[in-house]
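# Got a predicted model here, sequence first, then my questions.
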Amino acid sequence: MKFLDHLEEWIIAILMGGATLVIFISVLHRYGTGFSIPYVQDWLLSLRFSWAQELCIIMFVWMAKFGAAYGVRAGVHVGVDVLVTRLPAEWRNATVYTALSCGAIFTAIIGTLGLTFVWENGMHYALYNLFGMASADMSEGPTTPDLEWPTWIVYSAVWMGSYLMCFRFLQVGFIFHRTGELPQHDHAHVEGLSDEENAVELPATPAMKGGV
């Protein structure tokens, strides 16, 4: 479980860092071609970065799907629990279990539908071709316009992220059954600071004091 404890953070960090780097290089390329520097301008013009936007969109979609799974594990999804907290203990526990079960069932359904879609979209051909079992009537499936990647690879974010969310819902339910606690996220907490530093209250602004 130590590997799964930080799986989403690693994936999001890698994707975010990669997208930032691609955007940075793309912007340098776009404005660098305007400089009349011998050889450098010709070299920049010879490069093709038309795929940069498509790649960044794909990376952000993957970040969103795995970020949703992180939200379940860390308890950062928006929820209204005013009524739940006022219920008796038995009713409150039943409500929590029902909500977590609904979340697990829903994400399992979305994951299964997503897996079925990518299987029919070309994933089956890739797997059969990998083991030398592909037949002539099988289709390789469509590809993306710029990168020309198989679209089933791009759409795999749906079933992978959904199944991971389903696992997180079940994990939260198991922890709640053992400890009676749900993951809570302190929005005022800043990662990297000590508890004492996070406990320091900032001076109130005029708006906080009731001013305009």
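Arrived safely, thanks for sending. Numbers count the residues shown, from 1 in each chain.
# contacts and neighbour counts: CA atoms only from here.
OK.
# what about the residue nearest the centre of the chain, distance to Glu90?
Ranked by distance to the mean C-alpha position of the chain (Cα atoms, centre = their mean), the top residue is Phe66 at 2.6 Å. Applying Cα to Cα, to the nearest Å, the value for Phe66 to Glu90 is 33 Å.
# same thing with Trp119?
43 Å.
# Surely Ile12 is in contact with Lys65?
No - judged on Cα atoms under 8 Å, Ile12 makes no contact with Lys65 at a distance of 9.6 Å.
# All the strands of this protein, in order from the start?
Taking DSSP state E, the chain contains no strands at all.
# Helices of that one, residue ranges please.
2-5, 7-32, 40-46, 52-74, 82-85, 89-118, 124-130, 151-179, 195-199 (DSSP state H).
# can you list those helices in TSV and add distance to Pro145?
Formatted as TSV, these follow (distance: least, Cα to Cα, whole Å):
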stretch	distance to Pro145
helix 2-5	34
helix 7-32	18
helix 40-46	20
helix 52-74	8
helix 82-85	48
helix 89-118	17
helix 124-130	19
helix 151-179	10
helix 195-199	47
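# contacting residues for the nearest residue to Tyr125 once chain neighbours are set aside?
In space, and not counting its chain neighbours, Tyr125 is closest to Glu140: 5.8 Å by Cα to Cα, 6 or more residues apart in numbering. Counting by Cα atoms under 8 Å, 6 or more residues apart in numbering, Glu140 touches 121-122, 125-126, 150.
# tell me, how many neighbours does the closest residue to Ser156 other than its chain neighbours end up with?
Setting aside the residues directly before and after it, Ser156 is nearest to Val118 in space (Cα to Cα, 6+ apart), at 6.6 Å. Residues near Val118, counting by other Cα atoms under 10 Å, number 22.
# Leu127 and Thr116: what is the separation?
14 Å.
# ignore the last one, Ala126
For Ala126 relative to Thr116 (Cα to Cα), the value is 14 Å.
# and here's the other structure:
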Amino acid sequence: MKALRYLERYFERILLTIALLVMATVLFAQVIMRYFLRSPFVWSEELARYVLVWAAIIGVSLAVRERKHISVDFLPLIFGERSYRIFAVIAHIGVLAFSFIMISASIPLIERLQAIGQTSPALGIPMWMVYAAIPVGFSLTLLRTIQALVMDFVSPRIELNEQGDI
């Protein structure tokens, strides 16, 4: 049970740490190969780009989990602490709707890419694997938003500090 709780708490952080380590390692190796050994890798920039795409989309889920996503907190400051829950629910519903749209719009695209069999130029990996970041990342975002929505109803009181943050 502790392992599941740890995984629930740090899943996105683990994935993002691995992604950033892969990017840093590949790009560092590329610099060494290009400028010191004069024999650059052909595939390194493409891999770094695809890993960055995955990291950015999974990062949305982490931002939702840690409540660090962009928000406008002007109205809760005007209407007071009691209105925070109402605006938080409205924001969560917006994120849920956007995530659902992204998931449902990306699945047909991925199916088309699988049918076509398109591969990346340098790595030769199927492009549907790159585009799979969209439904995977936004499914995690959907899950984390539902968790945040439930927590907003379960928590007894949410207090804002002087800056209006939680």
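Yep, it's here. No experiment lies behind these values; they were computed from the predicted model shown.
# TM-score them against each other, please.
The TM-score (TM-score structural alignment, normalised by the length of the second structure) is 0.84; 155 aligned residues with a Cα RMSD of 2.1 Å.
# Can you select the buried ones from the contacts of Glu140 of the first structure in PyMOL?
Selection of the buried residues among the contacts of Glu140 of the first structure in PyMOL, burial being defined by 16 or more other Cα atoms under 10 Å:
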select buried, resi 121+122+125+126+150
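# mind putting the contacts of Glu140 of the first structure in CSV, distance to Tyr97 of the first structure included?
Formatted as CSV, the contacts of Glu140 of the first structure follow (distance: Cα to Cα, whole Å):
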residue, distance to Tyr97 of the first structure
Asn121, 36
Gly122, 38
Tyr125, 40
Ala126, 39
Pro150, 39
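# Identify each buried residue in stretch 76-88 of the second structure, please.
Buried residues in stretch 76-88 of the second structure (16+ other Cα under 10 Å): 76-77, 84-85, 88.
# one step back: which position in the second structure aligns with the residue nearest to Ser156 of the first structure?
Aligned counterpart of Val118 of the first structure in the second structure: Ile110 (TM-score structural alignment).
# Quick check, its match in contact with Ile134.
No - the pair Ile110 of the second structure and Ile134 does not pass the contact test of Cα under 8 Å, sitting 9.5 Å apart.
# Alignment lookup: Arg13 of the second structure to the first structure.
With TM-score structural alignment as the criterion, Arg13 of the second structure matches Glu9.
# err, Ala133 of the second structure, not the other one
So Ala133 of the second structure corresponds to Ala157, using TM-score structural alignment.
# Not counting residues beside it along the chain, what's closest to that match?
Closest to Ala157 of the first structure by Cα to Cα, 6+ apart is Trp62, at 5.5 Å.
# got a list of what the one you found touches?
15, 157, 161.
# Neighbours of Tyr128 of the first structure, how many?
Tyr128 of the first structure has 13 nearby residues by other Cα under 10 Å.
# Over to Arg30 of the first structure?
Counted with other Cα under 10 Å, Arg30 of the first structure comes out at 13.
# what's the closest non-adjacent residue to Arg34 of the second structure?
Pro40 (4.3 Å).
# isn't that neighbour right up against Leu27?
No - if you go by Cα under 8 Å, Pro40 of the second structure and Leu27 don't touch, sitting 10.6 Å apart.
# Against Thr119 of the second structure, how distant is the equivalent of Ala69 of the first structure over in the second structure?
Aligned against the second structure by TM-score structural alignment, Ala69 of the first structure finds its counterpart in Ser61. Distance, Ser61 of the second structure to Thr119 of the second structure, by Cα to Cα: 27 Å.
# More neighbours: these two, which one.
Ser61 (24 against 16).
# Not counting its neighbours along the chain, what's nearest that one?
Thr141 (4.2 Å).
# What is the burial count for that neighbour?
A count of nearby residues for Thr141 of the second structure, using other Cα under 10 Å, gives 26.
# Pull the contacting residues for it.
Thr141 of the second structure neighbours (Cα under 8 Å, 6+ apart): 58, 60-62, 64, 99.
# Return the member of those residues nearest to Ile158 of the second structure.
Val64 (16.5 Å; Cα to Cα).
# Tell me who's in contact with that closest one.
141, 144-145, 148.
# Next one: Ile25 of the first structure relative to Gly67 of the first structure, how far apart?
Taking Cα to Cα, one finds Ile25 of the first structure at 25 Å from Gly67 of the first structure.
# Of the two, give the one with the bigger neighbour count.
Gly67 (19 against 14).
# pretty sure that one is in contact with Glu8, am I right?
Yes - the pair Gly67 of the first structure / Glu8 is scored as a contact, 6.7 Å apart, by Cα under 8 Å.
# Map Ala148 of the second structure across to the first structure for me.
Ala148 of the second structure maps onto Val172 in the first structure, by TM-score structural alignment.
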